[in-house]
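> Any chance you can model this:
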Amino acid sequence: MAGGSRHYSNSTYRKLRIAKRAGLYAGVALVLVYMLFPYYWAIISSTKSREDLYSFSLLPSLDFSNYITLYHNPIFIGAIVNSAFVAFTSSVISLVISILAAYALGRMNFRFSRIILICVLMISVFPQVVVLSGMFEVIGWLGLYNRPTALVFSYLLLVLPFTTWVLTSFIRDLPQELEEAALIDGCSRLRILTHVLLPLMGPAIASTGLLAFILSWNEFLFALTFILTDENRTVPVAMGLLTGSSRYEYPFGQIMAASVTVTLPLLILVLIFQRKIVSGLTAGAVKG
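Okay, the predicted model is just below:
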């Protein structure tokens, strides 16, 4: 009886483990379907003709006329170039400034450093519409209106607080002994940053730089407000202004093709640098 009871308990425990594992896998599958199905639907919609768009089907039609029409649109191709320039430039400038600011806020003990860091965090959560009118006046005063440089300047307001906060938390987690040894050897603060700390900040720089690039690439409100001509527009605005062959036609297929085109490079970059993104953000969030 004891042996049979023990055997029954082991069998029940094994079934419970299998049921829990099956439930876990089912939950992961549901999350993946929920997250990936919209992008899959955009892919199959972009490969359907105008008539097939109104018939429900989970299989692509392999009609690439939407992509052909889109890639022959010089406004959309120019928008991709403009977005790449604006996103890359704003990300690089924000990283350079935030690295210097993060070292000052994370390593140098001066008055009001914590207050400054709190202000940086508060600025990062401000809605864009709050600063839109003020930025409009500043852009006009600088003479940058209707130029890609206006977006680079305005995107720093969105990207710089985020990169500064993450890199400051990461620098605080680096060993203090490395800097003390460099100071004893006669290194300056700038040399310590560039030759000692900067090589250790690879994961944090990769993660913040990529997320800053994505944030600048997807921005819509500033790009719609500060740019008026088609040749200077970025991808989000160009997608929103796509038109069909007539004023009553909604180019759903072309919009889906455009969304796939501009999202696929970002997905590839995230998949390539996913480990550095996770390690950089988690390392910077321990003491921040």
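
> okay, CA-based contacts and neighbour counts for the rest of this
Fine.

> in the protein, which spans are helices?
Using DSSP state H, the helices found in the chain span residues 2-46, 65-71, 74-107, 113-124, 128-142, 148-173, 176-184, 189-192, 202-218, 221-226, 235-240, 252-272, 274-284.

> Compute the inter-axis angle for the longest one and helix 252-272.
It stands for helix 2-46. Here helix 2-46 runs at an angle of 130 degrees relative to helix 252-272 (axes from the mean of the first three to the mean of the last three CA atoms, to 10 degrees).

> same for helix 2-46, what does it pack against?
Here helix 2-46 touches helix 252-272, going by 3 or more CA pairs under 8 Å, 6 or more residues apart in numbering; DSSP states H and E.

> roughly how far out does the helix it packs on sit from the chain middle?
Computed by CA atoms, centre = their mean, to the nearest Å, the chain-centroid distance of helix 252-272 equals 13 Å.

> and the angle from it to helix 74-107?
For helix 252-272 against helix 74-107, the angle by the same axes, to 10 degrees is 30 degrees.

> here's the other one to compare against:
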Amino acid sequence: MAVLTQERPGTTAAAPARRRSRRRGRSAPPGPWTWVAVAVVVLFVVLPILWMLDSSFKGPGSIGTTDILPHPLSTYNYVTAFGGNGSGDTSGRYILNSVIVAVCTTGLVLILGTLAGYALGRLPMRGKLLLLTVLLMISVFPAIAVIAPLFLIMKSINWLNSYQALILPYTAFNLPFAIWILRNYLMGIPREMEETGRIDGASPLRTLWSIILPQALPGLFTAGIFTFTACWTEFLMALSFNTDNNMRTIPVGLAQFGGQYSVPYGLYFATSCVAAIPIAVLVLVFRKSVVSGLTSGAVKG
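Presented below is the predicted three-dimensional model:
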């Protein structure tokens, strides 16, 4: 007697579909044209940096020549830029001003952004959507539209040519983006960890400091690096509010090097190389945390 087995409806038809789905889910290895495109993009990005570094070690008469490597190797541009030839420590002062402004702004943005992101992401409150919409509008608001009123305010309170004249506006313009990043990242942390702190009698601030923040370090690094970079490269407000040469930041200082009939390329290259070091170090050291913070904010918003 033949034994008949009854198959579940759709089993035979579903099996090939599942196999095709699995095959489609596997990523194909990159082809040769993909590597060619990657190489072109890398060269396009890296070659100007290498050219700037190479030219910074050339003497005044060697910049612009076809020599691939500087011969002889010269530190004239660095010595001149940082006051070794009696020109004054101009570039060093610009870098110091940028460091002070960027570090203070980043600290304020992280403190305020963490508190606001925690409140918007994990605490019950009304009007969250409206507040987030306002923050988004502020983050895309052009700075040039408020330069004139801000200048008048700074002048009326005698804040022109001071660090606070840049720190407070930079904080206001970078805070919305930091709040968005930190809110999205904090929302992805399991609430069971927060409930454990409440059971132990910890206050919301204590829970945030002891339990939530250690888990949110990638988001903090991401917001901090973006804020630091924005402050380090900002030009318009620094040009408008700090006109004293001793209070200028790197972007404005570089713009002041050139004269009407001469362009000191060597000073530009040397100062730009030194100014790029802090950003490069931050990105290299915290690159994994930045990627983690950005991807978390992208999928858990």
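
> Residue 57 of structure 1 is nearest to which of the helices of structure 1?
Proximity to residue 57 of structure 1 (CA to CA) singles out helix 2-46 among those, at 8.6 Å.

> of all the helices of structure 1, which lies closest to residue 59 of structure 1?
Nearest to residue 59 of structure 1, of those and by CA to CA, is helix 2-46 at 6.6 Å.

> Can you give me the separation between the equivalent of residue 56 of structure 2 over in structure 1 and residue 253 of structure 1?
For residue 56 of structure 2, the aligned position in structure 1 is residue 46, judged by TM-score structural alignment. For residue 46 of structure 1, the distance to residue 253 of structure 1 (CA to CA, to the nearest Å) stands at 5 Å.

> what's the answer for residue 179 of structure 1, then?
Counting by CA to CA, the gap from residue 179 of structure 1 to residue 253 of structure 1 is 56 Å.

> okay, these two: which has more neighbours?
Per other CA atoms under 10 Å, whichever of residue 179 of structure 1 and residue 253 has more neighbours is residue 253, with 25 against 18.

> In structure 2, which residue range corresponds to stretch 171-188 of structure 1?
The aligned range for stretch 171-188 of structure 1 in structure 2 is 186-203, by TM-score structural alignment.

> Pick out the residue nearest the middle of structure 2.
For structure 2, residue 226 is the residue whose C-alpha lies nearest the centre (CA atoms, centre = their mean; 2.0 Å).

> how close does it get to residue 164 of structure 2?
Distance of residue 226 of structure 2 to residue 164 of structure 2, given as CA to CA: 20 Å.

> for residue 123 of structure 2, same thing?
Distance, residue 123 of structure 2 to residue 164 of structure 2, using CA to CA: 32 Å.

> Between these two, tell me which one has more neighbours.
Between residue 123 of structure 2 and residue 164, counted using other CA under 10 Å, the more crowded position is residue 164 (15 against 10).

> per the alignment, the more buried one corresponds to what in structure 1?
In structure 1, the residue matched to residue 164 of structure 2 (TM-score structural alignment) is residue 149.

> which residues touch that match?
By CA atoms under 8 Å, 6 or more residues apart in numbering, residue 149 of structure 1 lies in contact with residue 86.

> repeat that with 6 Å
Residue 149 of structure 1 is in contact with no residue at all, counting by CA atoms under 6 Å, 6 or more residues apart in numbering.

> Which residue numbers in structure 1 does stretch 233-240 of structure 2 align to?
Under TM-score structural alignment, stretch 233-240 of structure 2 corresponds to residues 218-225 of structure 1.

> buried ones in that stretch?
Neighbour-count burial for stretch 218-225 of structure 1 flags 218, 219, 220, 222, 223, 224 (criterion: 16 or more other CA atoms under 10 Å).

> For residue 151 of structure 1, see how far away the second one is.
Yep, that's residue 219 of structure 1 we're talking about. To residue 151 of structure 1, residue 219 of structure 1 is 9 Å away according to CA to CA.

> likewise the first one?
Using CA to CA, one obtains 12 Å as the distance from residue 218 of structure 1 to residue 151 of structure 1.

> Next: residue 116 of structure 1.
To residue 151 of structure 1, residue 116 of structure 1 is 25 Å away according to CA to CA.

> Could you check which of the two is surrounded by more residues?
Set side by side, residue 116 of structure 1 and residue 151 show more neighbours around residue 151, with 28 against 12, by other CA under 10 Å.

> what about the more buried one, distance to residue 45 of structure 1?
From residue 151 of structure 1 to residue 45 of structure 1 the distance is 31 Å (CA to CA).

> what do you get for residue 128 of structure 1?
Distance from residue 128 of structure 1 to residue 45 of structure 1, by CA to CA: 32 Å.

> same check, this time on residue 278 of structure 1
In this view, residue 278 of structure 1 and residue 45 of structure 1 are 32 Å apart by CA to CA.

> Of those two, which one has the most company?
Per other CA under 10 Å, whichever of residue 278 of structure 1 and residue 45 has more neighbours is residue 45, with 29 against 14.

> so how far is residue 7 of structure 1 from the more buried one?
From residue 45 of structure 1 across to residue 7 of structure 1, the span is 55 Å (CA to CA).

> What of residue 54 of structure 1?
From residue 54 of structure 1 across to residue 7 of structure 1, the span is 58 Å (CA to CA).

> do residue 244 of structure 1 as well
Counting by CA to CA, the separation of residue 244 of structure 1 from residue 7 of structure 1 is 70 Å.

> do residue 103 of structure 1 as well
Distance of residue 103 of structure 1 to residue 7 of structure 1, computed by CA to CA: 62 Å.

> the more surrounded of those two?
Each of residue 103 of structure 1 and residue 7 has its neighbours counted (other CA under 10 Å); residue 103 has more, 21 against 12.

> what's the closest non-adjacent residue to the aligned partner of the more buried one in structure 2?
Superposed on structure 2 with TM-score structural alignment, residue 103 of structure 1 falls opposite residue 118. Computed as CA to CA, 6 or more residues apart in numbering, the closest residue to residue 118 of structure 2 that is not its neighbour in sequence is residue 183, at 6.2 Å.

> right, and the one you found touches residue 117 too?
Yes: with contact defined as CA atoms under 6 Å, residue 183 of structure 2 counts as touching residue 117 (4.1 Å).

> So what's the residue count around residue 212 of structure 1?
Residues near residue 212 of structure 1, counting by other CA under 10 Å, number 25.

> Could you list which residues are in contact with it?
For residue 212 of structure 1, the residues meeting the contact criterion (CA under 6 Å, 6+ apart) are 91, 159.

> before we move on, what about residue 163 of structure 1?
By CA under 6 Å, 6+ apart, the residues touching residue 163 of structure 1 are 98, 208.
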